[in-house]
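**Student:** I'll drop the sequence and a predicted model, then ask my questions.
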Amino acid sequence: MDILNAILWVLLAVTGLMLIALVLVHRGRGGGITDMFGGGLSSGVQSSALGERNLTRITWGLAITWFVVIVLLGLITRFNV
């Protein structure tokens, strides 16, 4: 159980950092943090609507994974005997 716990903590850290990066790459809707960087970081990814849609799907998938890992860690902590 200790190995599973360690793997989940590492996965939580990695998905959390990736989620932060993906949210920052998204196209700003005006006045957001992406405008502060000038949008140069994400100009290649967001050149089309398809790129933005794929970026949104990846972000949602990663967010769901992050949430599942948190729930699993909570269950392991709760029922650890």
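**Tutor:** Structure's in. What do you need? As the structure is a computational prediction, the values presented were derived from the model and not from experiment.

**Student:** going forward, measure contacts between C-alpha atoms and count neighbours the same way
**Tutor:** Will do.

**Student:** Check this structure for its longest helix and report it.
**Tutor:** Determined from DSSP state H, the single longest helix within the chain is helix 49-78.

**Student:** pretty sure Val23 is touching Ile58, no?
**Tutor:** No - the criterion here is C-alpha atoms under 8 Å, and Val23 misses it with Ile58 at 10.4 Å.

**Student:** which parts of the longest helix of the chain are buried?
**Tutor:** Glu52, Leu55, Thr59, Leu62, Ala63, Thr65, Trp66, Val69, Ile70, Leu73 (16 or more other C-alpha atoms under 10 Å).

**Student:** ok, second structure coming up, stack it against the first:
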Amino acid sequence: MIVGLSIFVMLCSVLLILLVLLHKGKGGGLSDLFGGGVTSSLGGSSVVERNLDRLTIVTALMWIVCVVGLGLLISRGA
């Protein structure tokens, strides 16, 4: 159980990093490294940005719940 939850936390962590890097930058920063400075019709869409926000929030909440659960499992097992 602990090993499976640990793997899920690692996968959520990588996914969360990728989702944060996909967000449109407010000016300079990491998003410009991946073409964030170039405006495109799809990237400027508010629907796409809103869905990316929702996906990032859901992933972050899953990560938090899994980290707390993993901490509880480890503390009870020790």
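**Tutor:** That came in fine, so what should we check first? Worth saying up front: this structure is predicted, and the values here are computed from it rather than measured.

**Student:** quick one: TM-score?
**Tutor:** Once the chains are laid over each other, their TM-score by TM-score structural alignment, normalised by the length of the second structure reads 0.86; 76 aligned residues with a C-alpha RMSD of 1.8 Å.

**Student:** Quickly note the distance from the residue nearest in space to the middle of the first structure to His26 of the first structure.
**Tutor:** Centroid-nearest residue in the first structure, with C-alpha atoms, centre = their mean: Leu19, separated by 1.9 Å. Separation of Leu19 of the first structure from His26 of the first structure (C-alpha to C-alpha, to the nearest Å) stands at 11 Å.

**Student:** same thing with Asn80 of the first structure?
**Tutor:** Computed as C-alpha to C-alpha, the Asn80 of the first structure to His26 of the first structure distance reads 39 Å.

**Student:** between those two, which one's more packed in?
**Tutor:** His26 (20 against 8; other C-alpha atoms under 10 Å).

**Student:** Return the residue of the second structure aligned against the more buried one.
**Tutor:** With the correspondence set by TM-score structural alignment, His26 of the first structure lines up against His23 in the second structure.

**Student:** what do you get for Thr65 of the first structure?
**Tutor:** Thr65 of the first structure maps onto Met62 in the second structure, by TM-score structural alignment.

**Student:** Leaving out chain neighbours, which residue sits closest to that match?
**Tutor:** Cys12 (7.7 Å; C-alpha to C-alpha, 6 or more residues apart in numbering).

**Student:** Kind regards, and thank you for your time.
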